[in-house]
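Participant: no FASTA, just this:
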């Protein structure tokens, strides 16, 4: 039996890709080497444009437990600089504090609802590919076996077996510093919370902002209250005492690090609330980017394609949008309507975004490192951040809202992620994000008058939905959206651009159905 797609790795990125493929009518098989979902604490939440993408799929509401649209966060951090985003006109940055195991659970639940098969306890040991597919060697619960698929996607993390077996290089830099330590602990009795919301540690004259990396002369400190009985505490140290990586990290090790970084000696005790609270340690960091995201019928998403420092939480923003970018393109290839080069555009579009995260994660680590030269650089950088334009650029960088894919459409919305718009349709009021829940391409007619748009797009009705709607302040007369939420064509109100629309339909969604018969 030949599967359409095998995805290795049932983490967030692999499961998101599985959902995207299933929405497009492809039923992938997901393999994971673990017998059951990991309870290990990894990412602490979602940051950036990915939250708006999840809103397009109805997954934001599952994860947040709140109806309606996500709101931007008033504050964030970049390189241990607190960012007051309330100053911005049009704050682009969203964040959702939810642990990774909950993200994985929600995505797996959705994948299974869509008919995806998730098989656990299967480890990939080899692969060969030819012109029609990929043969995958696996060790499973019943021993060694071979599986066959038309395409194989590695979503198996930074040490990706699939990437290595496919012969894809993973160049970058490895640094022995800093050493990061993190644990969830009981709130120490010595903490004092000031009326300003800042936290004062014993022996420290300067209070700390919660949820914010704070640079000291000896490292970086982070404290994030997660509830009345739970505090996340973390440190970063450069050139600290030697670490024996064979010894598991402990709360006492974190306590000693907090004392070195802040000067405060806090009585730390493990958290007693349910959840994954095992202390973690990471020695140094890797910043690496796969040479290519595709090798024949093998593709990479998420950490299999890129690893970097976690500062600012860009990992899932990057990886989950990789999955959304790849999903509809791979489905188009499998279903036979993909225009030439569409699947190759996955690497062409996402690789530069990986490079951009590569750049800013390294820049943040440099800005947090100790030393008088860095202190001087931070003084200058702080002055730059006092200007709203610069603050806005950093916020857009962290959100990923500055991403613009190449299109030949001159409209200012073209190439970017579509703004969420209030709409009035024949079925009643809605939001654009709710209208996009099918995961299909969408031609949105906002002209509130008779147009030829539906007629022009009729040949693509098997791939593109058409929706006529009213909008109080329409940013365009019409918009053509890819399934991943990016605008590939737009026309200003009152303008007719039938040639541009037809060109965009062919460029992104192939020939009309009649031409393929």
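Facilitator: Yep, it's here. Nothing here was measured: the structure is a model prediction, and the numbers come from that model.
Participant: CA atoms for contacts and neighbours, from now on please.
Facilitator: Will do.
Participant: can you give me the helices in this structure?
Facilitator: Assigned by DSSP state H, the chain shows helices spanning 12-23, 50-56, 59-64, 100-113, 161-165, 251-262, 315-335, 345-368, 372-385, 388-399, 432-435, 453-456, 498-509, 513-516.
Participant: Compare those helices and give me the one nearest residue 473.
Facilitator: Residue 473 lies closest to helix 432-435 among the helices of the chain, at 13.3 Å (CA to CA).
Participant: Can you get me the centre-to-centre distance for the closest one and its chain?
Facilitator: 20 Å (CA atoms, centre = their mean, to the nearest Å).
Participant: give the contact list for residue 356.
Facilitator: Applying CA atoms under 8 Å, 6 or more residues apart in numbering to residue 356 gives no contacts.
Participant: same question, the one 3 residues further on
Facilitator: Contacts here follow CA under 8 Å, 6+ apart; on that basis residue 359 touches nothing.
Participant: I'd like the distance between it and residue 485.
Facilitator: According to CA to CA, to the nearest Å, residue 359 stands 25 Å off from residue 485.
Participant: same check, this time on residue 124
Facilitator: Applying CA to CA to residue 124 and residue 485 gives a distance of 33 Å.
Participant: OK, contacts around the most centrally placed residue in the chain?
Facilitator: Geometric centre of the chain, nearest residue: residue 317, 1.7 Å, by CA atoms, centre = their mean. By CA under 8 Å, 6+ apart, residue 317 lies in contact with 46-51, 400.
Participant: Equivalent analysis for residue 57, please.
Facilitator: With CA under 8 Å, 6+ apart, residue 57 has these contacts: 433-434, 436-439.
Participant: Of the residues you listed, which is the nearest to residue 27?
Facilitator: residue 439 (14.6 Å).
Participant: wait, the closest one sits on residue 24?
Facilitator: Yes. Using CA atoms under 8 Å as the test, residue 439 is close enough to residue 24 to be in contact (7.0 Å).
Participant: Run a quick neighbour tally on residue 2.
Facilitator: 13 (other CA atoms under 10 Å).
Participant: try it against this one:
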């Protein structure tokens, strides 16, 4: 019996498998597709914008350089490690099709930001992401079985069994990372609620015969939106038909051409359509991410439109949050209820992303109301405050988990502190342990209790910029569990360590 069975070998399932494998858990990944790779995962159809939060997750596990190589990116997405101050982002993306100006981001207004090699988003592909994660999972002893379709689940008090093709796969825990049409979600009985769509979206690879009168990039029009990608014939578009066409039937060339002409306002001609897929802005979320010994992560837990590129970022955030908590639970040292903090912390983030994409769909509506709101939003995005607010949201810097601490850094993503010897917090997190940083002159933390050393790294010294802090306790997922100013009380640190790291193995 494995410690954990993960259903789904996409980016979320593989990242979670790596987190669990890094902690020493035995992990089996079951994937429905018989082989990795497909045109929908490779360049150009598989191209994705990976937001800063996800890039940072790869950085903190030592996988950023392999990802850059696999993605064909030859320079780091953010500032160089020796930079003293954060640099403006090279791109901020768009809000409801309205492209933002990165020069308008006010970095001074963003809390607790320090320069690091992963402060910017990057372009990559699903294929590149999955290649890097699959190789890492294999090195960590994770087993991946492909061509396996889960058809039933049975739960007991101490285990859960996935049934597939006459085989039974038993584990102490099972996590569904099997996408928006998750079999695990349905088989386990999760409630999935939300809102119905306003539009049908299309992504296609086509041959365009002409005329060449439609604009490159993202184009928000009075009748919808279309995207002319850099790769020739790679096209996206959104048609506000109430989601009527999504997967109800295979879209023909004539239908796609009619939609493209309508939303672009041009006479563009498609001579051939090689591949096409559709989607909607349907926004749904599981009411809980755990039922018994079954958990959900990624699109299995929440679906929404791809507006703003938040889906992949949200799923990887789920995996990073859940991985160390589930590992601690499996290995017997987790504090009571630790695994339940996964739903408590990640469900509100998922709910926010659903609302964020709903708001964008509403702004894009091709009617007088939508047009009026668009004009208002454009005015706001023309200001530093407006652009900074959007950047803070989409980059993840505004996320704060309610951990109950009084310090304003508690519950936030940790800044990438750099010690005097050049050691960076991102490097200290690579082995998946929590980190205690002691900036005090009298080393008030000293070495933590021996019972915690297997899951807590201790680093002391002056920092390039300690933000006025005396010490910080950072969870394995990079969230600050406790922070205090220079005259801190060691007792408060011990309480926080007990709350999140627990005691000796039982």
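Facilitator: Here it is on my side, so go on. Only a predicted model underlies this, so the values are computations on that prediction, with no experimental measurement involved.
Participant: now what about the TM-score between them?
Facilitator: Remark: TM-score between the superposed chains equals 0.88 [TM-score structural alignment, normalised by the length of the second structure]; 478 aligned residues with a CA RMSD of 2.5 Å.
Participant: picking that back up, could you dump the contacts of residue 57 of the first structure to a markdown table with distance to residue 215 of the first structure and neighbour count?
Facilitator: Output for these, formatted as a markdown table (distance: CA to CA, whole Å; neighbours: other CA atoms under 10 Å):
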| residue | distance to residue 215 of the first structure | neighbour count |
| --- | --- | --- |
| 433 | 39 | 23 |
| 434 | 41 | 18 |
| 436 | 42 | 22 |
| 437 | 42 | 16 |
| 438 | 45 | 16 |
| 439 | 43 | 23 |
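Participant: and these as JSON lines, adding distance to residue 222 of the first structure?
Facilitator: Formatted as JSON lines, those follow (distance: CA to CA, whole Å):
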{"residue": "433", "distance to residue 222 of the first structure": "34"}
{"residue": "434", "distance to residue 222 of the first structure": "36"}
{"residue": "436", "distance to residue 222 of the first structure": "38"}
{"residue": "437", "distance to residue 222 of the first structure": "37"}
{"residue": "438", "distance to residue 222 of the first structure": "40"}
{"residue": "439", "distance to residue 222 of the first structure": "38"}
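Participant: Among those residues, which one lies nearest to residue 346 of the first structure?
Facilitator: residue 439 (17.3 Å).
Participant: which non-adjacent residue is nearest that closest one?
Facilitator: residue 483 (5.3 Å; CA to CA, 6 or more residues apart in numbering).
Participant: Report the contact partners of that neighbour.
Facilitator: Listed by CA under 8 Å, 6+ apart, the contact set of residue 483 of the first structure reads 324, 328, 436, 439-442.
Participant: Same check on residue 176 of the first structure?
Facilitator: 283-285.
Participant: Please report the distance of it from residue 133 of the first structure.
Facilitator: 40 Å.
Participant: Going by neighbour count, which of the contacts of residue 317 of the first structure comes out on top?
Facilitator: Going by other CA under 10 Å, residue 48 tops the contacts of residue 317 of the first structure with 27 neighbours.
Participant: Pretty sure it sits against residue 400.
Facilitator: Yes. Between residue 48 of the first structure and residue 400 there is a contact under CA under 8 Å: 6.2 Å.
Participant: Next, the contact list for residue 435 of the first structure, please.
Facilitator: residue 56.
Participant: Show me what it lines up with in the second structure.
Facilitator: In the second structure, residue 435 of the first structure lines up with residue 428, judged by TM-score structural alignment.
Participant: mind checking how far that match is from residue 417 of the second structure?
Facilitator: Residue 428 of the second structure is 10 Å from residue 417 of the second structure, by CA to CA.
Participant: one step back: just to confirm, what residue in the second structure is aligned with the residue nearest to residue 439 of the first structure?
Facilitator: By TM-score structural alignment, residue 483 of the first structure lines up with residue 476 in the second structure.
Participant: what sits against residue 378 of the second structure?
Facilitator: residue 98.
Participant: What's it aligned with over in the first structure?
Facilitator: Looks like residue 378 of the second structure aligns to residue 382 there (TM-score structural alignment).
Participant: Residue 55 of the second structure versus residue 440 of the second structure, what's the distance?
Facilitator: 31 Å.
Participant: and what of residue 479 of the second structure?
Facilitator: Taking CA to CA, one finds residue 479 of the second structure at 15 Å from residue 55 of the second structure.
Participant: swap in residue 135 of the second structure?
Facilitator: 18 Å.
Participant: Of all the helices of the first structure, which one is nearest residue 471 of the first structure?
Facilitator: Per CA to CA, nearest to residue 471 of the first structure of these: helix 432-435, 9.9 Å.
Participant: Find the nearest non-adjacent residue to residue 201 of the second structure, please.
Facilitator: Nearest to residue 201 of the second structure is residue 238, by CA to CA, 6+ apart, at 4.2 Å.
Participant: what's the answer for residue 463 of the second structure, then?
Facilitator: Nearest to residue 463 of the second structure is residue 419, by CA to CA, 6+ apart, at 4.1 Å.
Participant: got the contact list for residue 152 of the first structure?
Facilitator: 5-8, 134, 297-299.
Participant: 6 Å - rerun?
Facilitator: Shown in contact with residue 152 of the first structure (CA atoms under 6 Å, 6 or more residues apart in numbering): 5-7, 298.
Participant: for residue 6 of the second structure, same thing?
Facilitator: Neighbouring residues of residue 6 of the second structure by CA under 6 Å, 6+ apart: 29, 174-175.
Participant: Out of those residues, which is nearest to residue 96 of the second structure?
Facilitator: Distance to residue 96 of the second structure across the contacts of residue 6 of the second structure (CA to CA) is lowest for residue 175, with 32.6 Å.
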